[in-house]
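Peer 1: Provided below are the primary sequence and the corresponding predicted coordinates.
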Amino acid sequence: MPRLLVINPNTSQRVSHSIDALVREEAGKRAEVTTITANFGFRYISSRAAVAIAAHAVLDAAARAIADGADPDAIILGCFGDPGLDALVEMTGIPVIGFAEAGLLAAASEHGNFIVATKGVVWCEMLTELIQKLGLSHRVAGVYSVEQAGDDADGIAEYLSARARETGASRIVLGGAGLIPTLPRVIALSSVPVLDPHRAGVRKAMTLAAEGRHFPSDGSRGETTGLSAALTEAFSGPTEVPLQVGNAH
């Protein structure tokens, strides 16, 4: 049975519980799920500084889990922004799936353009950069923050449906770990189809975990100073990993 390691890059246990429940519901009995929370950083990631710290925190969390005996077939980054994704692949040689990347690629695999939404203007800026990196700018009709729509599902659904109609978008990608409890009602109320990137990420993780892919280290080993014992060990360990059979994401 595939083993999934789910890492919440912020320090909120409440958010970790929401992520864990969603992953377990989507995976069902087809995977073993272990969810862990960052030991340091921000309770809610809403700035570039917080993202930078979160990237360190996810590396540390993964190293600690593996040092404690975890042997995941895939890692899920429980944040709609994927802090530290590439670095985590480099450090572990394990497939790493981010909610944002998985959701964007899933939306792009369907016909028509789409809009992307989350909570926070800075997140919108960073998601726009990720969209450009993935080469999807021509498919995304807009990136919006739902802050002005309030916290209730009705308001969010109405606001995003209006933005989708204005731009001619075929669907909406609405992400953010803090929005997970609200998403089912937003999906039910929206007049435009809403794609849940968190569930898309779990499905992608299940696929990659079942394939048993591993990837070579890319020079992340070396002498370190001031890191946790687990991270120090991770960066000083052997570089041999199974033969590369594909691309991590």
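Peer 2: Thanks, I have the structure now. Computed from a prediction, not measured in an experiment: that's the story for all the values here.

Peer 1: going forward, measure contacts and count neighbours with C-alpha atoms only.
Peer 2: Fine.

Peer 1: Give me the contact list for stretch 109-128.
Peer 2: For stretch 109-128, the surrounding residues in contact (CA atoms under 8 Å, 6 or more residues apart in numbering) are 46-48, 81, 100, 107-108, 137, 139-147, 160, 164, 168-176.

Peer 1: Which of those residues fall in helices?
Peer 2: Among the contacts of stretch 109-128, the members found in helices (DSSP state H) are 48, 100, 107-108, 160, 164.

Peer 1: Which positions within stretch 126-144 qualify as buried?
Peer 2: Residues of stretch 126-144 classed as buried: 127-128, 130-131, 139-144 (neighbour count, 16 or more other CA atoms under 10 Å).

Peer 1: Could you single out the nearest of these to Glu223?
Peer 2: Within the buried residues of stretch 126-144, the smallest distance to Glu223 is 30.7 Å, found for Leu130 (CA to CA).

Peer 1: which one of the buried residues of stretch 126-144 is nearest Leu183?
Peer 2: Lowest distance from Leu183 to the buried residues of stretch 126-144 (CA to CA) belongs to Tyr144, with 15.7 Å.

Peer 1: Let me know the secondary structure of the closest residue in space to that closest one that isn't next to it in sequence.
Peer 2: Here the nearest residue to Tyr144 in space, its sequence neighbours aside, is Ala117; by CA to CA, 6 or more residues apart in numbering that works out to 4.7 Å. The assignment at Ala117 comes out as strand when based on DSSP: H, G, I helix; E, B strand; the rest coil.

Peer 1: this is the comparison structure:
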Amino acid sequence: MTIHTILFTIVFNYLSLLLRCAVKINIINPNTSANMTRQIKQAAQQWAQTTTDIRCVSPDAGTPSVETCQDEAIAAIGVMEQIRAGDHAGADAHIVACFGDPGLDAARELASVPVLGIAQAAFQTAQMLASRFAVITTVPKATTFTRHLLRKYGADAQCAGVWAVNMPVLALEEDTEHTFQTLRTQALICIDKEDVDAVVLGCAGMTDLADRLAQDLGIPVIDGVSVAVGMAEMLVQRRLRTSTRGIYAPVAPKPYSGWSAPLAG
């Protein structure tokens, strides 16, 4: 066997291993903001394994931000459409990249692979890293949604509270330095007054500020997008999937009509 043959064999086996290990993650930004979709993709790629293929998408129609009950209902339809498209594209896992986790349960019922919500991923990470954490979100109305999710996911006992910085989602990207200083000020108040050990950022639009805040504050600052990517990679590598018993059992086929027809099982 020549040296060229040996080298070819080594390279071929290595590339084959990479292909077998590659993880395809379909990240869904439930709003229609192209800038936020790009930001989410950049954050995901920063922390993903080099062999992970990140596909970041958003609905063709819907709301530019998700901040109300009506927004969440509309966004959930877009999530379902992109779950179906991601499954067809061969995704190994899906991530719903909105802190309200809109449509998460329905997505798990629909998808053939694991589906993660960034709020649930962030809360579970905070529970592992701190005895007491704070959630900093955008507008006051979002605090109610967040408290509901904390109770649903069993994380409310360790959460000191949810604070809004009174900045709409789309305003977060208008002046990054102002956004950073606003989040920093609120985080310092939580550390001083509430004695928290970690901070969870309650919006995907804050993802690019997590590392800088952590370095400045000296405590874990958790961004749901990056931790969800790591969790998704682990679930795929361990070949773990959503249970097909109980609430996430596959739905019996039924005829859907009109715009909902493509979502039929």
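Peer 2: Yes, it's here. Keep in mind the model is a prediction, meaning the values are calculated, not measured.

Peer 1: care to give me the TM-score?
Peer 2: The TM-score (TM-score structural alignment, normalised by the length of the first structure) is 0.85; 231 aligned residues with a CA RMSD of 2.0 Å.

Peer 1: Next, work out how far apart the counterpart of the residue nearest to Tyr144 of the first structure in the second structure and Ile189 of the second structure are.
Peer 2: Using TM-score structural alignment to pair residues, one finds that Ala117 of the first structure aligns to Ile136 in the second structure. With distances taken as CA to CA, to the nearest Å, Ile136 of the second structure is found 11 Å from Ile189 of the second structure.

Peer 1: Of the two, which one has the most company?
Peer 2: More neighbours sit around Ile136 than around the other of Ile136 of the second structure and Ile189, counting by other CA atoms under 10 Å; the figures are 25 against 12.

Peer 1: Next one: that one from Arg38 of the second structure, what distance?
Peer 2: The spacing between Ile136 of the second structure and Arg38 of the second structure, counted by CA to CA, is 22 Å.

Peer 1: Could you do Ala121 of the second structure as well?
Peer 2: With distances taken as CA to CA, Ala121 of the second structure is found 20 Å from Arg38 of the second structure.

Peer 1: circling back: could you flag which of the ones in helices among the contacts of stretch 109-128 of the first structure are buried?
Peer 2: Among these, those classed as buried by neighbour count (16+ other CA under 10 Å) are 100, 107, 160, 164.

Peer 1: for those residues, which one is nearest Glu26 of the first structure?
Peer 2: In terms of CA to CA, no member of those lies closer to Glu26 of the first structure than Ala100, at 16.8 Å.

Peer 1: Counterpart of that closest one over in the second structure?
Peer 2: Per TM-score structural alignment, the equivalent position to Ala100 of the first structure in the second structure is Ala119.

Peer 1: The closest residue to that match other than its chain neighbours: how many residues sit nearby?
Peer 2: Distances taken as CA to CA, 6+ apart place Phe99 nearest to Ala119 of the second structure, at 4.9 Å, with adjacent residues excluded. A count of nearby residues for Phe99 of the second structure, using other CA under 10 Å, gives 28.

Peer 1: where along the second structure do the helices fall?
Peer 2: Taking DSSP H as the criterion, the second structure contains helices spanning 3-21, 34-47, 69-88, 104-110, 118-129, 140-152, 176-194, 210-217, 224-237.

Peer 1: starting at the chain centroid, how far to the longest one?
Peer 2: Pointing back at helix 69-88 of the second structure there. Centroid displacement of helix 69-88 of the second structure relative to its chain, using CA atoms, centre = their mean, to the nearest Å, is 14 Å.

Peer 1: Can you give me the buried ones in that helix?
Peer 2: Within helix 69-88 of the second structure, the residues that qualify as buried by neighbour count (16+ other CA under 10 Å) are 71-72, 74-87.

Peer 1: roughly how far apart are the residue of the first structure most remote from its centre and Ala62 of the first structure?
Peer 2: Distance from the C-alpha centroid of the first structure, by CA atoms, centre = their mean, peaks at Glu223 (29.1 Å). Here the distance between Glu223 of the first structure and Ala62 of the first structure works out to 19 Å (CA to CA).
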